[in-house]
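S.K.: predicted model and sequence below, questions to follow.
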Amino acid sequence: MKSLVSSYKHSHLGSLLPAYDGRESLYSWKERKFIVVIKFASHADMHHLRSFLEGKHAEVPQEALNALDIVMRQSPTSRYIPVKQSLYSRELGEQTIGGGLAAHRGFYQSLRPTQMGLSLNIV
């Protein structure tokens, strides 16, 4: 890796040293302009979710459930560190493992359909 960084430091890395995880990821800061295009991907039909909850349909409308799950996670992600459906924080507890590593306490959050409606599952 040192050889690659030495070879491409000025041409591709803007004379900045990258951070390397020792496996497959290399991170570097370099000022660039990006053009971002946002387009409509899909529509989560909440009518199907209502029909499911009323017992009119047997199949779980997963797209609507996923959309609500993301909405329920939006507020906690501003306070906790999100990793998939889990949220972690130093405030909840931290344990030093060694070698510069630390374990943080957290919880898993998901929205689940039940026979009595939707349930917020927090473990």
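M.R.: That came in fine, so what should we check first?
S.K.: from here on, contacts and neighbour counts on C-alpha atoms
M.R.: OK.
S.K.: tell me the secondary structure for residue 91?
M.R.: Following DSSP: H, G, I helix; E, B strand; the rest coil, we place residue 91 in the strand state.
S.K.: which residues in the chain form strands?
M.R.: According to DSSP state E, the chain carries its strands in the segments 19-20, 26-27, 81-83, 86-98, 101-114, 117-122.
S.K.: possible to save the ones you listed as a markdown table with mean neighbour count and distance to residue 73?
M.R.: Converted to a markdown table, the strands of the chain look like this (neighbours: other Cα atoms under 10 Å; distance: least, Cα to Cα, whole Å):
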| stretch | mean neighbour count | distance to residue 73 |
| --- | --- | --- |
| strand 19-20 | 12 | 30 |
| strand 26-27 | 11 | 28 |
| strand 81-83 | 15 | 9 |
| strand 86-98 | 13 | 9 |
| strand 101-114 | 15 | 8 |
| strand 117-122 | 12 | 11 |
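S.K.: could these go into TSV alongside distance to residue 65?
M.R.: Output for those, formatted as TSV (distance: least, Cα to Cα, whole Å):
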stretch	distance to residue 65
strand 19-20	37
strand 26-27	35
strand 81-83	19
strand 86-98	17
strand 101-114	7
strand 117-122	9
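S.K.: for comparison:
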Amino acid sequence: MSLRSGIFTYILTILLLLSLQPSELLIFPFTTGLLGLGLGWTLRKLNKRLHVVLTNALLLCIGICIPLYALGFPVFGPTVSSSFNPITLLLILAFTLLYSWIWTALSLYILRKIKPILQAVPV
């Protein structure tokens, strides 16, 4: 609902992962966490759904490529090699576009449903 609570949740989730599931600690900040922060920010700042989807797909694609190519971490397990391949990069981009579109549609649906509830609660 706000940038402050989004960043707080992002950091808290990273700390929880550190204690509960350290193997996921390298993946979350670059992928799902980055998508969540980006989605929250773009839904507030950008007016067109296409811009939201494209921006978040690009963020997620970069977030997947950093651990995969720059750090050599097998984000997709042994299925995808950490050596650069343009076809793999195109597949990652296609996946991130679809994934971002799904989460954007789901987020907008949920926000439409909870907006009357949030407006009815006194601050």
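M.R.: Yep, that arrived. All of these numbers come straight from a predicted model, not from anything done at the bench.
S.K.: TM between them?
M.R.: Here the TM-score of the superposed chains, computed with TM-score structural alignment, normalised by the length of structure 1 as the reference length, equals 0.28; 50 aligned residues with a Cα RMSD of 3.6 Å.
S.K.: returning to what we had before: so which of the strands of structure 1 is nearest residue 51 of structure 1?
M.R.: Proximity to residue 51 of structure 1, assessed across the strands of structure 1 by Cα to Cα, is greatest for strand 117-122 (11.2 Å).
S.K.: tell me the contacts of residue 102 of structure 1?
M.R.: Under the criterion of Cα atoms under 8 Å, 6 or more residues apart in numbering, the neighbours of residue 102 of structure 1 are 94, 95, 96.
S.K.: residue 104 is in contact with the second one, correct?
M.R.: Which is residue 95 of structure 1. Yes: assessed by Cα atoms under 8 Å, residue 95 of structure 1 is found in contact with residue 104 at 6.6 Å.
S.K.: now the contacts of residue 102 of structure 1 in a markdown table, with distance to residue 114 of structure 1?
M.R.: Output for the contacts of residue 102 of structure 1, formatted as a markdown table (distance: Cα to Cα, whole Å):
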| residue | distance to residue 114 of structure 1 |
| --- | --- |
| 94 | 34 |
| 95 | 36 |
| 96 | 39 |
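S.K.: relative to residue 48 of structure 1, which of these is nearest.
M.R.: Distances from these to residue 48 of structure 1 were compared by Cα to Cα; the smallest belongs to residue 94, at 42.2 Å.
S.K.: who's in contact with that closest one?
M.R.: Counting by Cα under 8 Å, 6+ apart, the residues that residue 94 of structure 1 touches are 102, 103, 104, 105.
S.K.: can you give me the distance of the last one to residue 5 of structure 1?
M.R.: So the one you mean is residue 105 of structure 1. When Cα to Cα, to the nearest Å is the yardstick, residue 105 of structure 1 and residue 5 of structure 1 sit 36 Å from each other.
S.K.: still on that earlier bit, which one of the strands of structure 1 lies closest to residue 66 of structure 1?
M.R.: Where the strands of structure 1 are weighed against each other on Cα to Cα, the nearest is strand 101-114, at 8.2 Å.
S.K.: sorry, back to before: ok, which of the strands of structure 1 comes nearest residue 71 of structure 1?
M.R.: Checking the strands of structure 1 against residue 71 of structure 1 by Cα to Cα gives strand 101-114 as the closest, at 10.1 Å.
S.K.: report the angle between the axes of the closest one and strand 117-122?
M.R.: Angle of strand 101-114 of structure 1 versus strand 117-122, following axes from the mean of the first three to the mean of the last three Cα atoms, to 10 degrees, is 170 degrees.
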